[in-house]
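Visitor: can't give you the sequence, but here's the structure:
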């Protein structure tokens, strides 16, 4: 699947909720949380648990969820750890269950490690929606997928192939080794590259753990390990920005191609200085917006999460639940020098 260059309007910017310590968790989990609206409301209370706080991608998702919650008359809060590990997410899930929150919107750091905690929350009456990165299907009510997994994978390979002339060594700089979405995309990338681009060799997959410095260091290590490296694919917003930062001040700028999944605001300077030709992403604000509306539809019993259920998601229109409780946001957008200034997220 080739990506389109269509413009996807960014959702209006909203003030993000302030990150606060989630002291109710007890112990030293190395995390912090935040809170937004509260009190009685007509709509659902939505608690968002991203992989980690301080990540621009999830900040944008929270902006979208905040707007959605205001539209349907609900409340919103964001909580989460500072580090992207499944163990760090569990205390926040447990606390949410103890507090009896209406819904949890979770980007999972592991497909199975947080399942027990989510099942306990569900048993307590909390509706569980995953977004961005899924759990095993039995651990949640719905998964809000940013785009079709195969489409994401093939588009990443097509972008790097175009930039390196369809031949050469390519490495993948991923997030965490156990990130569900990343691993699915990487497996599909490897299969697609082998079948469609026989002159491209994927020589390595490394992990930056969605940490800027680790991703920066992994980029440096890749260039040292593979002196003939032609390109890097980084399907994570933290990774692609860190890799671009390294390349922009190295001799590899303009010599080693870089693409992946990034936000326009992160990547604008690297497109302008020639470090990056093009990259892709769906609108993370819209992803958070859709996830919040899905949570509200579950809480209000407009839907149950069964295949064929449909619900309205405000400005985004109507959506239908697919197999295994998956709702797909839509196609991502390719960003390059011709359109990057049209976006602000």
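Guide: Cool, got the structure. Remember, it's a predicted structure, so these values are computed and weren't measured experimentally. Numbering: from 1, shown residues only.

Visitor: C-alpha from now on. contacts and neighbour counts both.
Guide: Noted.

Visitor: Could you double-check that residue 262 sits in contact with residue 237?
Guide: Yes: using CA atoms under 8 Å, residue 262 is in contact with residue 237, at 4.3 Å.

Visitor: Please name the residues that touch residue 131.
Guide: Shown in contact with residue 131 (CA atoms under 8 Å, 6 or more residues apart in numbering): 105-108, 143-146, 287-288, 291.

Visitor: take a look at this one as well, against the first:
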């Protein structure tokens, strides 16, 4: 039997500061540790040449949080396809658990030893990879983070799936509309250390401070660790512990699917609203059977595509990761923002009217 007392670690979660992902100290220094004045991140040596030729024959390693996670499979296939189009090679390594931070460190070291030209990493922890990533950078490896960032000075650029603020606020807005801006709500997150999850939750909390949400109350944050069974059990525990719960936000594709699975077979179906971040293929049947009204996400294949193209642009010298630099990825031009952040774009809302137009 799942014991709710063992999972209430999220209730007292401290307020997450806006985009302050530096929760853990970075050890070690390298020649790339000197921050540039405009962005505060370690820029690669030299000056960007936007007209430089795109190098071919590069090797780019992808290191997701979890290799058997359907979301990362889709994202990394997008990266693989982009690299093939650019004439470079793709390789994927990574842990089978979404909480194996030490495993991620060892894979960074492996890619560095294999002398890849660049790596695209989805960080499980904001600071745990820093020493290894800085060592990679000092050895000439270009480092891109995607989906979940590390500290700005531990990589060259971060490809963000969407504005963190947009994601956090819109999830609250979606749920509020579904419950009439009234009632108790909960959040079902992934790992407690996940940088992207915590940043989004910080914006959710800030959004809830708006007077229009005065009749809504966040009663708990639970953690399913991006594990389907744990997330299913966490959903069950939330509903048992909070009988008046009106809605759940799950900003994780594994979590929202598991929560929908539980709700769809329970007395809470259609009564407790569920939204968050999910894939259309995972959520289609739950939208069609009335368990979920609407949820959102970006296209993970496009995220992987942009991560790969960013890595190649860095390795080709077309960008260094400095704020204000521009480059073209496919048919779209991107401008690098503060701290080397590159935003994919706004999330897409999926509901019964449009979900069949998407296949991922």
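Guide: Now that the structure is in, tell me what you want to look at. This is a predicted model, so every value here is computed, not measured.

Visitor: what's the TM-score here?
Guide: Scored against TM-score structural alignment, normalised by the length of structure 1, the superposed chains reach a TM-score of 0.87; 304 aligned residues with a CA RMSD of 0.9 Å.

Visitor: Against residue 63 of structure 2, how distant is the residue nearest in space to the middle of structure 2?
Guide: Structure 2 has residue 147 as the residue nearest its centroid, 3.3 Å off, counting by CA atoms, centre = their mean. In this view, residue 147 of structure 2 and residue 63 of structure 2 are 11 Å apart by CA to CA, to the nearest Å.

Visitor: Residues in contact with both of those two, list them for me.
Guide: Residues touching both residue 147 of structure 2 and residue 63 by CA under 8 Å, 6+ apart: residue 122.

Visitor: And the spatially closest residue to residue 146 of structure 1 that is not a sequence neighbour, how far from residue 131 of structure 1?
Guide: Counting by CA to CA, 6 or more residues apart in numbering, residue 146 of structure 1 lies nearest to residue 329, which is 5.2 Å off, once chain neighbours are set aside. According to CA to CA, residue 329 of structure 1 and residue 131 of structure 1 sit 10 Å apart.

Visitor: what's the overlap in contacts for the two?
Guide: Counting by CA under 8 Å, 6+ apart, the contacts common to residue 329 of structure 1 and residue 131 are 144-146, 287.

Visitor: Quick one: residues contacting the residue nearest to residue 146 of structure 1.
Guide: 144-147, 286-287, 290.

Visitor: mind redoing it with 7 Å?
Guide: Applying CA atoms under 7 Å, 6 or more residues apart in numbering to residue 329 of structure 1 gives the contacts 144-147, 287.

Visitor: Of these, which is the nearest to residue 124 of structure 1?
Guide: Among the contacts of residue 329 of structure 1, residue 144 lies closest to residue 124 of structure 1 (CA to CA), at 22.0 Å.

Visitor: Verify the stated contact: the closest one with residue 325.
Guide: No: the criterion here is CA atoms under 7 Å, and residue 144 of structure 1 misses it with residue 325 at 8.6 Å.

Visitor: the more surrounded of these two?
Guide: Counting neighbours by other CA atoms under 10 Å for residue 144 of structure 1 and for residue 325 shows that residue 144 has the greater number, 26 against 21.

Visitor: A strand includes the more buried one, no?
Guide: Yes: assessed with DSSP: H, G, I helix; E, B strand; the rest coil, residue 144 of structure 1 lies in a strand.

Visitor: And it, how far from residue 214 of structure 1?
Guide: Residue 144 of structure 1 sits 28 Å away from residue 214 of structure 1, going by CA to CA.
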